[in-house]
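[1] have a look; sequence and predicted model below, questions after that.
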Amino acid sequence: MRDGTAVLVGTVAGVKKKVVVLDYGSGNLRSAERALARVGADVTVTADSAAALDADGLVVPGVGAFAACMDGLRAVDGPRVIGRRLAGGRPVLGVCVGMQILFERGVEHGHDAEGCGEWPGVVEPLQAPVLPHMGWNTVQPPEGSVLFDGLADERFYFVHSYGVREFTLGQDGADSALRPPRVTWAEHGDRFVAGVENGALSATQFHPEKSGDAGARLLTNWLNTL
């Protein structure tokens, strides 16, 4: 951030990075489109799997119930698209429920639904006296975070009642040959996962597109990894 204004990057040698916001019937599509365009991306909102596979970066938004989002994602071949991109090291960014569906399972209102399974873990109700967790909150990024570079002590906008309260991947040394995921935490009642950076796959529980200049800086940081 420079003089209070988000640094706008999103280009290399004058060429804008092509980003697809996946339209599967869930998410703040236009808000995400505007936020990405603000930081210099060439943005397309589409359900087309070929376009999603071809883009420099793929954003998977999400609002609502875990199971309904998974149904919508399957309807546009989303799990296969995400898997193929990651197999080729091509960046994907999940946002809010778009982060949650990357985990193994989601348990809401007694309904246990299968997720994409990119990470082990269960999305479950937050243990907090007031739900939903709605509004601005700080986060605790790990050392070496790329997404949160330059964002120490900034606040981000959350709207959710469910989250991942345990993240086990990389904690037992089983993947010691690889760089372990960088996990960002936040607190509302108890601790929950606010962000993950794991190779080509990144995600945030909060909404960067609603988080003002801090969100714009985070999206810029992500674009610079494409």
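    Looks like it arrived, so ask away. It should be emphasised that the depicted structure is a prediction, and the values quoted were computed from it without experimental measurement.
[2] C-alpha only now, for contacts and for neighbours.
    Will do.
[3] how about residue 37: what's its closest non-neighbour residue?
    Excluding its sequence neighbours, the residue lying closest to residue 37 (C-alpha to C-alpha, 6 or more residues apart in numbering) is residue 43, at 6.3 Å.
[4] how about that neighbour, what does it touch?
    If you count contacts by C-alpha atoms under 8 Å, 6 or more residues apart in numbering, residue 43 has them with 18, 19, 20, 21, 33, 36, 37.
[5] so where does the fifth one fall, helix or strand?
    Going back to what we said before, that points to residue 33. Counting by DSSP states H and E, the element that carries residue 33 is helix 29-38.
[6] quick one: that helix to chain centroid distance?
    How far helix 29-38 lies from its chain's middle: 14 Å, per C-alpha atoms, centre = their mean, to the nearest Å.
[7] residue 135 is in contact with residue 160, correct?
    No. Taking contacts as C-alpha atoms under 8 Å, residue 160 lies outside contact range of residue 135: 9.6 Å.
[8] now residue 104: closest residue in space that isn't a chain neighbour?
    Using C-alpha to C-alpha, 6+ apart and skipping residues adjacent in sequence, the residue nearest residue 104 is residue 117, 4.0 Å away.
[9] how about residue 51?
    Excluding the flanking residues, the one nearest residue 51 by C-alpha to C-alpha, 6+ apart is residue 20, at 7.2 Å.
[10] second structure follows, compare the two:
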Amino acid sequence: MIAVINTGCANINSVRFAFERLGKTPTVITSPEQLAGYERAILPGVGHASVAMKRLVDNGWQQAINEYQRPLMGICLGMQLLCESTEEGNVQCLGKIPGQVKALDVGSLTSPHMGWNNLSIQQAHPLTKGLHKDDQVYYVHSFAHTVNDATLVSSEYGQTFSAIVAKDNYAGMQFHPERSAKVGTRLLQNFLDWQL
């Protein structure tokens, strides 16, 4: 029983298909009242943080996510929205994962950070099971969570940033596991297996 939260700020089909390849059929939900009926949930997201956050608040998702006590994972912008705040639009976010999201300091590199990049495990967690130091995942982003105690895995692009974060029943992946081939499949399976 997996819910994919549809806030209108993501292409949810690719996430849905990724779980179907694992033999699970997630339900796309459009009402906050539905969330409590599911064993775990995904918050995907693309686009601008201030627009996405406003939709979450205006449509009642903030309270539903606050009250949810089972595994919930944000992907890409969805991960950033679970953090305390973001420089993108200077908005307060859901505050479920400690730390701020800031513009990537890419130096002479191109922005956004787009393409495959390596993972570096910072601490062991059920979500990192089976990961290896040479594993790569697919990114598209220009803002990122600053590394802190919630960081399970990091990557580097101009600076070190959080790739996977977790706090209590909330987690986030900055990259797109649904577009990250076998490594992404492994990570989505880890999320399905995660017991609190």
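    Yes, it's here. All figures in this text were calculated on a predicted structure; none of them were measured in a lab.
[11] work out the TM-score between the chains.
    The TM-score (TM-score structural alignment, normalised by the length of structure 2) is 0.92; 192 aligned residues with a C-alpha RMSD of 1.5 Å.
[12] re the thing from before, any idea what the residue nearest to residue 37 of structure 1 aligns with in structure 2?
    Alignment note (TM-score structural alignment): residue 43 of structure 1 maps to residue 26 of structure 2.
[13] for residue 198 of structure 1, same thing?
    Matched to structure 2 by TM-score structural alignment, residue 198 of structure 1 sits across from residue 167.
[14] verify the stated contact: that match with residue 97.
    Yes. The pair residue 167 of structure 2 and residue 97 qualifies as a contact (C-alpha under 8 Å) at a distance of 5.6 Å.
[15] the two - which one has more neighbours?
    More crowded of residue 167 of structure 2 and residue 97, by other C-alpha atoms under 10 Å: residue 97, with 26 against 14.
[16] wait, that one touches residue 82, no?
    Yes. Contact criterion C-alpha under 8 Å: residue 97 of structure 2 and residue 82 qualify, at 5.8 Å.
[17] hang on, the earlier thing: any idea which element the residue nearest to residue 51 of structure 1 lies in?
    According to DSSP H and E, residue 20 of structure 1 maps onto strand 18-22.
[18] now do the helix ranked longest in structure 1 against helix 29-38, angle only.
    In terms of residue count, the longest helix belonging to structure 1 (DSSP state H) is helix 212-223. Helix 212-223 of structure 1 and helix 29-38 are oriented at 70 degrees to each other (axes from the mean of the first three to the mean of the last three C-alpha atoms, to 10 degrees).
[19] in structure 2, what residues pair with helix 212-223 of structure 1?
    Counting by TM-score structural alignment, helix 212-223 of structure 1 corresponds to residues 181-192.
[20] related to what we said a few turns ago, which position in structure 2 pairs with the residue nearest to residue 104 of structure 1?
    Counting by TM-score structural alignment, residue 117 of structure 1 corresponds to residue 95 in structure 2.
[21] just give the number of residues close to its match.
    Neighbour count of residue 95 of structure 2, defined by other C-alpha under 10 Å: 16.
[22] ditto for residue 67 of structure 1
    Residues lying near residue 67 of structure 1 (other C-alpha under 10 Å) number 19.
[23] ok, now residue 67 of structure 2?
    Neighbourhood size, residue 67 of structure 2 [other C-alpha under 10 Å]: 11.
[24] same check on the one 5 residues further on?
    Using other C-alpha under 10 Å, residue 72 of structure 2 is surrounded by 24 other residues.
[25] grab the nearest non-local neighbour of it.
    In this structure, residue 72 of structure 2 finds its nearest non-sequential neighbour in residue 41, 4.6 Å apart by C-alpha to C-alpha, 6+ apart.
[26] now do the same contact list for the one you found.
    By C-alpha under 8 Å, 6+ apart, the residues touching residue 41 of structure 2 are 2, 3, 4, 5, 35, 70, 71, 72, 73.
[27] among the residues you listed, which recur in structure 1?
    Here is what carries over to structure 1 from those, by both residues aligned by TM-score structural alignment, their matches' C-alpha atoms under 8 Å: 2, 3, 4, 5, 35, 71, 72, 73.
[28] to which residue of structure 1 is the fourth one aligned?
    Residue 5 of structure 2 maps onto residue 22 in structure 1 when the alignment is built from TM-score structural alignment.
[29] before we move on, the earlier item: could I get the contacting residues of the match of residue 198 of structure 1?
    Neighbour list for residue 167 of structure 2: 96, 97, 98, 150 [criterion: C-alpha under 8 Å, 6+ apart].
[30] list buried residues within the residues you listed.
    Among these, the ones that count as buried by 16 or more other C-alpha atoms under 10 Å are 96, 97, 98, 150.
[31] give me the number of residues near the residue nearest to residue 18 of structure 1 when sequence neighbours are not counted?
    Ranked by C-alpha to C-alpha, 6+ apart and with sequence neighbours excluded, the top spatial neighbour of residue 18 of structure 1 is residue 42, at 4.8 Å. For residue 42 of structure 1, the count of nearby residues is 19 (other C-alpha under 10 Å).
[32] return the distance of residue 42 of structure 1 relative to residue 160 of structure 1.
    For residue 42 of structure 1, the distance to residue 160 of structure 1 (C-alpha to C-alpha, to the nearest Å) stands at 29 Å.
[33] related to what we said a few turns ago, show residues contacting the helix holding residue 33 of structure 1.
    Contacts of helix 29-38 of structure 1 (C-alpha under 8 Å, 6+ apart): 8, 21, 23, 42, 43, 44, 45, 61, 209, 210, 216, 219.
[34] same check, this time on stretch 145-160 of structure 1
    The contact list for stretch 145-160 of structure 1 (C-alpha under 8 Å, 6+ apart) reads 1, 96, 131-139, 141, 182, 197, 205-208, 210-211, 214-215, 217-219, 221-222.
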